[in-house]
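1. My questions concern the predicted model and sequence given below.
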Amino acid sequence: MIIYKVENYEEMSKKAASIIASQIIMKPDCVLGLATGSSPVGTYKRLIDLYKEGYVDFSRVTSINLDEYKGLEPTNDQSYRYFMNTNLFNHVNIKKESTFVPDGLELDSDKACREYEEMIESYGGTDLQLLGIGRNGHIGFNEPGPVFVRDTHCEDLTQSTIDANKRFFAKDEDVPHQAYSMGIGSIMKAKKILLIAYGKDKAEAIAKTINGPITPKVPASILQLHNDVTIVADKEALSMI
């Protein structure tokens, strides 16, 4: 596990973008596992800049997103498809047909998850998987629980996750309580994992991820078993290390 300690969010974003850009340059037809939320927004902005400056070409890249809220249509401004289009896809030359996000409108959970997992397997997993981390240690929407869930699945979101997401929605009752998410096994298939984190509210989760026991009560702790993990975090997120 490689850990980069940076001063602030901007430095975290630049470092993470440089790692992703290097992956694309080394393998132009790579498969990127992408994440949503506030953590990667700056990383995506920097990748857009690198594209506009001529350093990165997305034309042969395939992207596979970690998760999507169940019940939200792609045009909903809180859906993760909308997020990805707005924050990255619409601004680079990636082919939209090569970008994959779980189908939030498929109400048959078994069907939605089975088809998404089959798609991931058809690509052999991702070359690089970008992750954020929740305050409770979740990665993707793999919430703390009694066991690690291996494959893509429908996750019942914890109250802490629902509360953290309320700021993005007009009304509390609009916040989804379920999401389709890559499983821990799906994430661990990645050849390389890049986890980004910033702020004091992530410090405990990061400490448990790096130094704590491997337990499904802290889903990110499973990353200790992966042979190529890079963490880029600011000094506040690393303050308990």
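-> Cool, got the structure. Numbers count the residues shown, from 1 in each chain.
2. For the rest of this, base every contact and every neighbour count on C-alpha atoms.
-> Noted.
3. Name the SS class of I94, please.
-> In three-state terms, and counting by DSSP: H, G, I helix; E, B strand; the rest coil, I94 is coil.
4. Thought Y51 was touching it, still the case?
-> No - with contact defined as Cα atoms under 8 Å, I94 does not reach Y51; the gap is 10.5 Å.
5. where do the contact lists of these two overlap?
-> F58 (Cα atoms under 8 Å, 6 or more residues apart in numbering).
6. ok, second structure coming up, stack it against the first:
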Amino acid sequence: MEVVISSSAEQVDRLAADIVEHVVQSGPAVLGLATGSSPVGTYRELSRRHRENGLSFAQCRAFLLDEYIGVPRAAEQSYFAFIRDNFVDHVDLDGAAVYSPDGEADDIAREAQRYDAAIAEAGGADVQILGIGTDGHIGFNEPGSSLRSRTRVKTLTEQTRADNARFFDSPDEVPHHVLTQGLGTIGEARHLVLIATGESKADAVAAAVEGPLSAFCPASVIQWHPHVSVLLDDAAASALALADYYRYAYASKPRWQRL
């Protein structure tokens, strides 16, 4: 795991975009796309590179991490709509090649199995963008999630529902249930890129990076993965005990070694 601490959220976004751009330019890629506020700046930067520099996503496919159960895809709160509004509609990525769980499926359990299998059939994600919740969740794997879990139904904590209430007209409208890739599914991506900015994420980041590997902090499962980039601004890194070492290690990084 490599922890990179930047002086601003904008620099975090540029570093994350650099990783995605390298993967996309290396050939047809499968992208794992997170939703929520953490990756929005990265998507804006990638959209800018497409618009101004010709970065093409035409040969890519993409899979979303999760989706609310019972929210229509046409609703602005759905992640199906979110990823199109914030990324897909601004680049040349074919919308038909962007897949997400169907939160309106008649058989939700079977839909979870179908989606997990579809990711595997695509060869898994070459790079998986991740955010982190204030309670340490990634995707919607809330505390207590199995570290080997697959795509399935999860019940959101009240904290997560409160954090997401800003996207709804009323906190009461936030769904209680979601379909989410499991921690085991996420861990099969070849490169995990966790983005966190702001002081509100500092404790969760510290638990994920420096705490014990534990279902209490689902994001700590990244400690098991062979290729992880944790991209932070100063505020999100403020609770890390080894922050000075991470800065030193990145400053001393060989020029030939990529993130």
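-> Thanks, I have it. Just so we're clear, the structure is a prediction, and the values are computed from it rather than from any experiment.
7. TM-score of the superposed pair?
-> The TM-score (TM-score structural alignment, normalised by the length of the first structure) is 0.97; 240 aligned residues with a Cα RMSD of 1.1 Å.
8. out of everything not next to it in sequence, what's closest to K189 of the first structure?
-> G125 (5.2 Å; Cα to Cα, 6 or more residues apart in numbering).
9. A helix includes Y115 of the second structure, no?
-> Yes - the assignment for Y115 of the second structure by three-state DSSP puts it in a helix.
10. Surely V61 of the first structure and I24 touch.
-> Yes - with contact defined as Cα under 8 Å, V61 of the first structure counts as touching I24 (7.5 Å).
11. Looking at the two, which has the bigger crowd around it?
-> For V61 of the first structure versus I24, neighbours defined as other Cα atoms under 10 Å are more numerous around I24 (22 against 18).
12. where does that one land in three-state SS?
-> helix.
13. one step back: joint contacts of V61 and I24 of the first structure?
-> C30.
14. list the contacts for the residue nearest to K189 of the first structure?
-> Per Cα under 8 Å, 6+ apart, neighbours of G125 of the first structure: V31, S186, I187, K189, A190, K191.
15. before we move on, what about D233 of the second structure?
-> By Cα under 8 Å, 6+ apart, the residues touching D233 of the second structure are I5, S6, S7, S8, A9, Q11, V12, A196, T197, G198.
16. can you tell me which residues contact the second one?
-> Spelled out, that is S6 of the second structure. V12, L231, L232, D233, D234.
17. most surrounded residue in those?
-> L232 (27 neighbours).
18. Could you double-check that it sits in contact with E199?
-> No - using Cα under 8 Å, L232 of the second structure is not in contact with E199; the gap is 10.3 Å.
19. so how far is stretch 10-17 of the second structure off the chain centroid?
-> Counting by Cα atoms, centre = their mean, to the nearest Å, stretch 10-17 of the second structure is centred 14 Å from the centre of its parent chain.
20. Distance of the spatially most central residue of the second structure relative to R14 of the second structure?
-> What sits nearest the mean C-alpha location of the second structure, by Cα atoms, centre = their mean, is L130, with 2.0 Å. Distance, L130 of the second structure to R14 of the second structure, using Cα to Cα, to the nearest Å: 15 Å.
21. Then Y68 of the second structure?
-> Applying Cα to Cα, the value for Y68 of the second structure to R14 of the second structure is 29 Å.
22. Same drill for these two, tell me which one is more crowded.
-> Y68 (26 against 17).
23. The more buried one pairs with which position in the first structure?
-> Aligned by TM-score structural alignment, Y68 of the second structure pairs with Y69 of the first structure.
24. ok, residues contacting stretch 162-181 of the first structure?
-> For stretch 162-181 of the first structure, contacts defined as Cα under 8 Å, 6+ apart pick out 66-71, 78, 102, 104, 109, 113, 140-142, 152-158.
25. Which among these count as buried?
-> Neighbour counting by 16 or more other Cα atoms under 10 Å classes 66-71, 78, 102, 104, 109, 113, 140-142, 152-155, 157-158 among these as buried.
26. Which ones among those lie within strands?
-> D67, E68, Y69, H153, C154, E155 (DSSP state E).
27. Wait, Y51 of the first structure touches V92, no?
-> Yes - contact criterion Cα under 8 Å: Y51 of the first structure and V92 qualify, at 6.5 Å.
28. got any residues that touch both of the two?
-> In contact with both Y51 of the first structure and V92: F58, using Cα under 8 Å, 6+ apart.
29. who wins for most neighbours among the contacts of G125 of the first structure?
-> I187 (28 neighbours).
30. now the helices for the first structure?
-> 9-26, 41-52, 80-87, 109-122, 159-165, 184-188, 203-211 (DSSP state H).
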